[in-house]
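Enquirer: what follows is a predicted structure for the sequence shown.
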Amino acid sequence: MSENDGTNKSGVTALIIGIAVLVCCLCLLVVGFAGYGYYTYYTYIQTAPTFTSGDPIFPVETTEPAPPTELFIPTEGPVSNETLETLSNSIVPENDVYDLACRLQGKCGISRTLTPPPAPLAVGTVQKFWLLNSDTNENFQIDAELLYVTPLTYFWAEKGTQVDQGEVKALMDTFDQEIIPTNREFFGSEWTPGVDGDPHIYVLYAGGVGSNIGGYFSSSDEYNPLVHEYSNGHELFLLSSTQPIGDDYAYSTLAHEFVHMIQFPTDRNDVSWLSEGFAELGAFLNGYDVGGADWYYVQNPDLQLNDWATNDSPDFGAHYGQSFLYVAYFLDRFGEEATKALTANPENDLASIDDTLASLDATDSQTGKALTADDVFMDWAAAMYLKDGSVGDGRYTYHNYPDAPQTTDTEAIYSCPQEPMLRDVHQYGIDYINISCAGEHTLVFTGSTAVQMLPSDPNSGRYAFATNEGNESDMTLTREFDFTNVSGDITFSFHTWYDLEEDFDYLYFEVSEDGQNWQIITTPSGTGEDPSGNSYGWGYNGATNGWMQEEIDLSQYAGKKIQVRFEYVTDAAVLGEGFLLDDVSVDAIGYQTDFETDDGGWQAAGFSRVQNILPQTFRLALIKKGSNGTTVEMLQPDASQYLEIPLSLQDGEQVTLIVSGMTRYTRNSAAYQIEIK
């Protein structure tokens, strides 16, 4: 018999009751939103939830999740590593808003810093500040009064907002004397004296920023307002006045958001899961309980670590918990200096973990082999399940976070043999399959050998150009076209599929006659709306419903030599799947490319010529609990993603199979099959 979410009543009941208790115990203060560099804090009350099992205390309706339809095993043989290698070698440039403002808007020569104040500001000073309402994506201005000053900070409150002066003093003195030194020592320093030339950090207490916002750091405030119209031009945090200043959330929010402020000048375009994991670690290092999101995560550990959900996703909060738990495990396993090295590593995403481990010559004490991010992930998956320092060399627990929540079985098998069962797991997600069948058996694992990179295939053939993933990035695809012998109409045609963060990330179609000054062209599709202040002009935004063809009139450039560019500019926090380009043609000069044989003469910076297929790999671990104790065995299927695992269990013994997909550069899950003979 197999027990999963839809086939065992008591198991389902335990999970649902646990979630119900979780909902009752956790007070959601923040549902983050994505603006120009907005990092919002997702926080909970400090009470850890309790979970129960057994008979239901209220009627529960359950539905079995739809299983994957089939394994993805291409009949033509092994999948090439070409696209995987292309993506791993791609460099995603950070955006430079001053360069963008000059090239695309003609705003050149703007200073990166403002004139500093002649002296520290005095209590009672009133200034205007820009805020963003996350419910409407509208920016608005308020007047705020300076209420408290420390050597390193200013505390401002929106006019008319009631605050307790004693609570303000306690919060800001703690921030000045404890949180700032702690975070600076571990993560480095923020940009100081910063854009405004004033070493004071602004903390603004105000309302109207959204129904579920507790606080945020916006990197747009780090810029001269002449290049971003809604910039406040200060190193600034927002605390929502919907919550009392004396609550622990205010302290943890400042510790969390200060890490984002520190990250801004050093590694702005790193992925959200690492940025948020480190920010949560900042709160943890200052002694604040991050409880809540981590408990939320362990209820469904099949969540992709190297991804980040939108704020309307039911998994949004769980991502905070998952990323924190992974980073906290890295700190516990490798120590403070190694974790500091990771925070400072210039690489992004999992590659930064690989690079940090390599630079430290980190090896597995049990095998003697060099460690990779994938190795650490599997050890962490086992540690989350066991939390037992007596197993192996002590790596399967948290010494620095003994109250960390613990994952449990996602499925249980009580009788063997078992017919083939089709399942799927996210890349860098985790399935825990418990098996308690006494006797001699063989567990047969068969995994997909391929996975799609994106939800859509190229418009034609096998190849297309695609943007890469990167926060606060600027990716370009550029080509020269010679129209000097053309006197008639010129139509530039291409096909595109895109999924871009709505209202915040834009892709522009541009033309330049000198390679320095660029004109954004109004395309048939696209938008001129700019609710966030992020857009530099007419651009593609949102998502297409499948592939579409665009035909752009470039007749005004007849008789000239020009450069054509696709430019993708992203903000922080949330990313769509990106932009695909295929089947480009200019009939007036006989140009046509489908990218099947080469790049068509295009110069890429952050774009990659790819196939929509990647080799799928899996990592497995087998935890055995028996009379002789607990053991952990790390396993890896062969090149065909096939593995036979002998099982020999006595009465009362059990094993747990950990399954994780291990293919980077995709958000698609991986199908696999298990059978017990």
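Expert: The structure has been received and is ready for your questions. Residues are numbered from 1 along each chain as shown.

Enquirer: going by C-alpha atoms from here, please, whenever you check contacts or count neighbours.
Expert: OK.

Enquirer: mind giving me the packing neighbours of the strand ranked longest in the chain?
Expert: Criterion DSSP state E: the longest strand present in the chain is strand 138-149. Contacts defined by 3 or more CA pairs under 8 Å, 6 or more residues apart in numbering; DSSP states H and E place strand 138-149 against strand 126-133, strand 153-158, helix 165-174.

Enquirer: would you format the ones you listed as a markdown table with mean neighbour count included?
Expert: Listed next are these as a markdown table, based on neighbours: other CA atoms under 10 Å:
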| stretch | mean neighbour count |
| --- | --- |
| strand 126-133 | 17 |
| strand 153-158 | 23 |
| helix 165-174 | 16 |
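
Enquirer: okay, the ones you listed in JSON lines with distance to Leu635 next?
Expert: Below are the helices and strands packed on strand 138-149 laid out as JSON lines (distance: least, CA to CA, whole Å):
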{"stretch": "strand 126-133", "distance to Leu635": "49"}
{"stretch": "strand 153-158", "distance to Leu635": "52"}
{"stretch": "helix 165-174", "distance to Leu635": "48"}
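
Enquirer: so which of the ones you listed comes closest to Arg664?
Expert: Of all those, it is strand 126-133 that lies closest to Arg664, at 33.8 Å by CA to CA.

Enquirer: what's in contact with the closest one?
Expert: 138-146, 208-210, 230-232 (CA atoms under 8 Å, 6 or more residues apart in numbering).

Enquirer: comparison target below:
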Amino acid sequence: MFLIILLIGSTLLAVPGVAGASQCYYPYVPRPLESSQQIREQLEADGLWHPNRTVGETPPPNPQVGDTWLWYIWDLSGYPTATLKPCTVRGMGPNSYIVVDDEEWNVSINQTDVDRILLYFEEQSLGQFPDLGIWELDTTHFGDPPNPLDGLPRIFLLYYRFDIASDGFFWVFDQFPDGTQPFASNEADVVYLATDSSGGGPSTDYMLGVAAHEFQHMIHYNYDTNEDTWVEEGLSELAMWLFGHPDAISGFNSNPDNSLTAWNAQWADYIKTYLWTLYAYEQYGGQPTIWDLVHTAANGMAGYLTALTGQGYTVTMEDVFGDWSVANFLDDTSVQSGQFGYEGDDLPPFVPFRTHSSYPDAGTGSAQNWATDYIRLTGFVGAPTLGFDGANDRDFRVSVMAIDPSLPTQVEWVPLDTANNGQIEFSAASGYAEVIVSVANVFPSTSASYSYTVGDAASSALPWEDGFESGDTAAWSATVP
């Protein structure tokens, strides 16, 4: 059996740093319905767990530079189809073979490219770990590649000209004997990479980051074949950061009401998962936590909770998300205990969806699950006030941030009761240039509506009425000094 779904391990990346014009492509490609272990056990029981391809169509026992054999090259612009083409080993390191489609040799990739790819895959990187190559960075943080069939100590990086606007992918069916599954197999651990990426040539810093990204997918498949897409992509984005060339932050900061756990194959989806994973890495234990996340059987937020709990953290994912929402806007590790910022990247400004400059005033909003709205308050007199009423059957984390270039940033949480009603007089913000209200919907499955009032020392209170038909009909007022 097999099911056509979005293949977690077959990410095809976008042009780096192009805000609002992403060429991100996340194809519908085939993936087995069963886990790799289930497939292997069935094939072993049937006596079919062995390489099936003939000599000249499969890696030799000890490949060397200059060896050529036929590879399945994938066209993905429609239903995936494979063509057998001669490809040659053009480079070899302790952990990798660089294989190139013969038609592209000295056309879109040459020996200089291959030498640079080998250098950075095996020995060096551009970020915080300059003496470690992609192989060691990824295997140290995520685990080992599967190596189920070819028995070789190296993986293959196969370069060819794609028929789609994308950069790289990992093809799950290579993990199984050719002819035993609905799609062809090269019977080896292979990362497929474009020679003609719109992000530059095959040995550019960006494409080296893509190699790290796709290698993480290969590794992850060895431990968890059904991880949530947003977790998988976040980890592969982290692999790019570990290498030292992460994707440029754009898109998500201009529309942060974008569910972290929903995957729509847009550029902003890569960025939101990148920032979440980098934040978890920096704030909650680094490599050991990431390792546990890859190796746990739990998926999604449950996997994160398992990993954090395993490292001794007594936190809820709702509270972590609330802190992350503040960190995305502030990016300032000098505030409180450092939980409201990043060390490893500089974030562009996040955009509030509404600004208030006269008081009293009121508004309504709706945030997707695991997403955040920001509301800006300016021009207030004295201490600003906030009254908040969220949908009673949802879950929120609401905070207020006082920001002024000449004053230390202040952050406070709005206490909410069981019906998601709360109010605050933000005395610490008196005299500040602006206040940002962060409304994080941490309900796991659906969007959440809310209403609010804002005031200041010169305004009067606004009446409040619950309008969510959730059983709480009592009126209440936001207190204004």
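Expert: That came through, no problem. All values reported here derive from a predicted model rather than from experimental measurement.

Enquirer: thinking again about what came up before, out of the contacts of strand 126-133 of structure 1, which is most surrounded?
Expert: Using other CA atoms under 10 Å as the neighbour test, the contacts of strand 126-133 of structure 1 are led by Val209, with 25 neighbours.

Enquirer: if I look at the counterpart of that residue in structure 2, how far off is Thr409 of structure 2?
Expert: When structure 2 is aligned by TM-score structural alignment, Val209 of structure 1 is paired with Asp163. Distance, Asp163 of structure 2 to Thr409 of structure 2, using CA to CA, to the nearest Å: 50 Å.

Enquirer: check contacts around the residue nearest the centre of structure 2.
Expert: Taking CA atoms, centre = their mean, the centroid of structure 2 lies closest to Gly234, which sits 2.1 Å from it. By CA under 8 Å, 6+ apart, the contact list for Gly234 of structure 2 reads 270, 272-277.

Enquirer: tell me, the helix or strand harbouring Ala605 of structure 1 lands on which residues of structure 2?
Expert: Per DSSP states H and E, Ala605 of structure 1 falls inside strand 603-605. For strand 603-605 of structure 1, there is no aligned range in structure 2, judged by TM-score structural alignment.

Enquirer: check the offset of that strand from the chain's centre.
Expert: A distance of 24 Å separates the C-alpha centroid of strand 603-605 of structure 1 from that of its chain, computed with CA atoms, centre = their mean, to the nearest Å.

Enquirer: just checking, what packs against it?
Expert: Checking 3+ CA pairs under 8 Å, 6+ apart, strand 603-605 of structure 1 ends up next to strand 474-482.

Enquirer: where in structure 2 does the strand it packs on fall?
Expert: Taking TM-score structural alignment, strand 474-482 of structure 1 hits no residues over in structure 2.

Enquirer: residues in contact with the residue mapped onto Gln322 of structure 1 from structure 2?
Expert: Residue pairing (TM-score structural alignment): Gln322 of structure 1 is matched to Lys272 of structure 2. By CA under 8 Å, 6+ apart, the residues touching Lys272 of structure 2 are 234, 252, 260.

Enquirer: for Lys272 of structure 2, which three-state class applies?
Expert: Under DSSP: H, G, I helix; E, B strand; the rest coil, Lys272 of structure 2 falls in the helix class.

Enquirer: same question for Asp294 of structure 1.
Expert: Asp294 of structure 1 ends up helix, using three-state DSSP.

Enquirer: that one: neighbour count?
Expert: 22.

Enquirer: what does Glu337 of structure 1 give?
Expert: Counted with other CA under 10 Å, Glu337 of structure 1 comes out at 12.

Enquirer: in structure 1, what range does the top helix by length along structure 2 match?
Expert: What stands out as the longest helix in structure 2, according to DSSP state H, is helix 205-223. Per the alignment by TM-score structural alignment, helix 205-223 of structure 2 matches residues 248-266 in structure 1.

Enquirer: show residues contacting the matching stretch.
Expert: 39-41, 43-45, 171, 175, 179-180, 183-184, 187-191, 214-217, 219, 235, 237, 239, 244, 275, 278-283, 286, 288-290, 344.

Enquirer: so where do the helices sit in the stretch 301-450 of structure 1?
Expert: For the stretch 301-450 of structure 1, applying DSSP state H, counting those that start in this stretch gives helices covering 316-334, 336-344, 349-359, 373-386.

Enquirer: what's the closest of the ones you listed to Val569 of structure 1?
Expert: Per CA to CA, nearest to Val569 of structure 1 of the helices of the stretch 301-450 of structure 1: helix 349-359, 18.8 Å.

Enquirer: tell me the buried residues in the strand holding Ala605 of structure 1?
Expert: Judged by neighbour count using 16 or more other CA atoms under 10 Å, the buried positions of strand 603-605 of structure 1 are 604-605.

Enquirer: now stretch 301-318 of structure 2
Expert: Applying 16+ other CA under 10 Å to stretch 301-318 of structure 2 flags 301, 303-308, 318 as buried.

Enquirer: want to throw those residues into TSV with distance to Val326 of structure 2?
Expert: Shown next, in TSV, are the buried residues of stretch 301-318 of structure 2 (distance: CA to CA, whole Å):
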residue	distance to Val326 of structure 2
Met301	19
Gly303	23
Tyr304	19
Leu305	20
Thr306	23
Ala307	22
Leu308	20
Glu318	13
